[in-house]
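# My questions are about this predicted structure, shown below with the sequence.
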Amino acid sequence: MTDQSTLHDTKAAYDAIAGLYAEMFSDILDQLPLERALLRAFADIVGEAGPVADLGCGPGHLTAHLNELGLDVFGVDLSPEMIALARQAHPGLRFDEGSMTALDVEDAALVGILAFYSVIHTPPQRLSEVFDEFARVLKPGGHVLLGFFAGDEAWPREFDHKVTLAYRWLPDALAAVAGQSGFAEVARLRREPIEGERFQQAQLLLRKP
């Protein structure tokens, strides 16, 4: 499968379920105290030093949360239906249609990137291109916070995600791929699934030197 066909399939899949997705996940943080704490820490670390991008923002609920935490944040998503819902729900914030592999952002323009469960749809052999793009748009000292489904195998394992094809990553393996683009690990979280989840969940906080 080519990169363009992967992007097309992911875009079409999220367009098709955008409304339902927004209904199901708009208040998801209420159930996730550990993720809320890590988002708070991320906001404290990047501070008010510059703009932050929420990549794969969906209907914008995490973009809005980061804004409430005091960040200058905007959202980007591949799905135009998701972007339309985000703009409707959060008219005071900026949301752009776009791809993580080719961001309409100048070099070294951002202090932070949130990519919560958005790199999971990228084929493993192409993920280094995503991290290269993250490195391009981040200032030195900028941070990335990743959220993903945790796996236990050295090579990421695909699974039947409810929307479209996705991959589970061993945190060490994902950190290693990011390291090839120059990122250093700052912290990680791995927790057991709660009710309604099938897999362990993980987050990585990375820093561009």
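Alright, I've got the coordinates.

# For the rest of this, base every contact and every neighbour count on C-alpha atoms.
Fine.

# so where do the helices sit in the chain?
Assigned by DSSP state H, the chain shows helices spanning 3-16, 18-25, 33-46, 61-68, 80-89, 127-137, 171-180.

# try it against this one:
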Amino acid sequence: MTEPSYLAAVRESYDTVAAAYVERVPPPDALDPLSRAMLAGFAELVRTAGTGPVADVGCGPGRVTAHLDGLGVSAFGVDLSPKMTGLARQAYPHLRFTTGSMTALETRDGELGGILAWYSTHHTPPQWLPAVFAEFHRTLAPGGYLLWGDYVGDERLQPTRGYGRPVTYDSYLLPLGRMAYLLDEAGLAVTARLEQEPGGRVSRPHACLLARKPEQS
């Protein structure tokens, strides 16, 4: 599969901002209570199902991967940016982090008990989301869970700076209903949703979707 062209801008931008990202983005323990509850519920569901490890796709410096590990989940991280995965390995040497794309995960069919896509899909152009979600469906075990969290809206953002550094990526904010529809089209059944208005450190509406790959009949 040929790599989508937008990934180069995302990779280069996050390589540029990696150190600043660690300094500026708060750790999972500082998230709002509802977001923490969604992560905890996801971890409990994956542990109970016992169908495989969790891939934290777009893991950045590995903080949320480590948070899942602390919740008793076997988790590993995947990120497009080599600088980010390098920082993650330094901070959490007991965990596995690989450099790769969510458009083509180096994971066998049905290998994963869970996928966490935590504020990591908004740089994906909408026309590529079906391919990303199809990849999630391929790699999840029957009965496996996906927790998606991100900003929602109806606009394309083209910032020139992020985390105090120059960037060239775009961000695509879609309505929550559209995201739920795309997951359903990929064969992932949405079982819970949470939508929150801006507040605290978050200046845009944000949301979570919990979805599950159906059991084999």
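Sure thing, it's come through. As the structure is a computational prediction, the values presented were derived from the model and not from experiment.

# re earlier: select, out of the helices of structure 1, the one closest to F149 of structure 1.
helix 171-180 (9.2 Å; C-alpha to C-alpha).

# Identify all contacting residues around the closest one.
Residues from elsewhere that reach helix 171-180 of structure 1, judged by C-alpha atoms under 8 Å, 6 or more residues apart in numbering: 127-128, 131, 150-151, 154-156, 184-185, 202, 204.

# For the helices of structure 1, could you give me TSV that also reports mean neighbour count and distance to L146 of structure 1?
Listed next are these as TSV, based on neighbours: other C-alpha atoms under 10 Å; distance: least, C-alpha to C-alpha, whole Å:
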stretch	mean neighbour count	distance to L146 of structure 1
helix 3-16	16	19
helix 18-25	14	17
helix 33-46	16	10
helix 61-68	20	13
helix 80-89	20	20
helix 127-137	20	11
helix 171-180	18	10
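
# now these as a markdown table including distance to P193 of structure 1?
Compiled in a markdown table, the helices of structure 1 are given as follows (distance: least, C-alpha to C-alpha, whole Å):
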| stretch | distance to P193 of structure 1 |
| --- | --- |
| helix 3-16 | 23 |
| helix 18-25 | 16 |
| helix 33-46 | 12 |
| helix 61-68 | 20 |
| helix 80-89 | 26 |
| helix 127-137 | 25 |
| helix 171-180 | 16 |
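
# about what we covered before: nearest to L103 of structure 1, of the contacts of helix 171-180 of structure 1?
Of all the contacts of helix 171-180 of structure 1, L103 of structure 1 sits closest to F131, with 11.7 Å by C-alpha to C-alpha.

# show me what contacts the equivalent of the closest one over in structure 2?
Taking TM-score structural alignment as the alignment basis, one finds that F131 of structure 1 is matched in structure 2 by F133. Contacts for F133 of structure 2 (C-alpha under 8 Å, 6+ apart) come out as 182-183, 186.

# ok, the corresponding residue of structure 1 for D79 of structure 2 to R207 of structure 1 distance?
In structure 1, D79 of structure 2 lines up with D77, judged by TM-score structural alignment. Using C-alpha to C-alpha, to the nearest Å, one gets 23 Å for the distance from D77 of structure 1 to R207 of structure 1.
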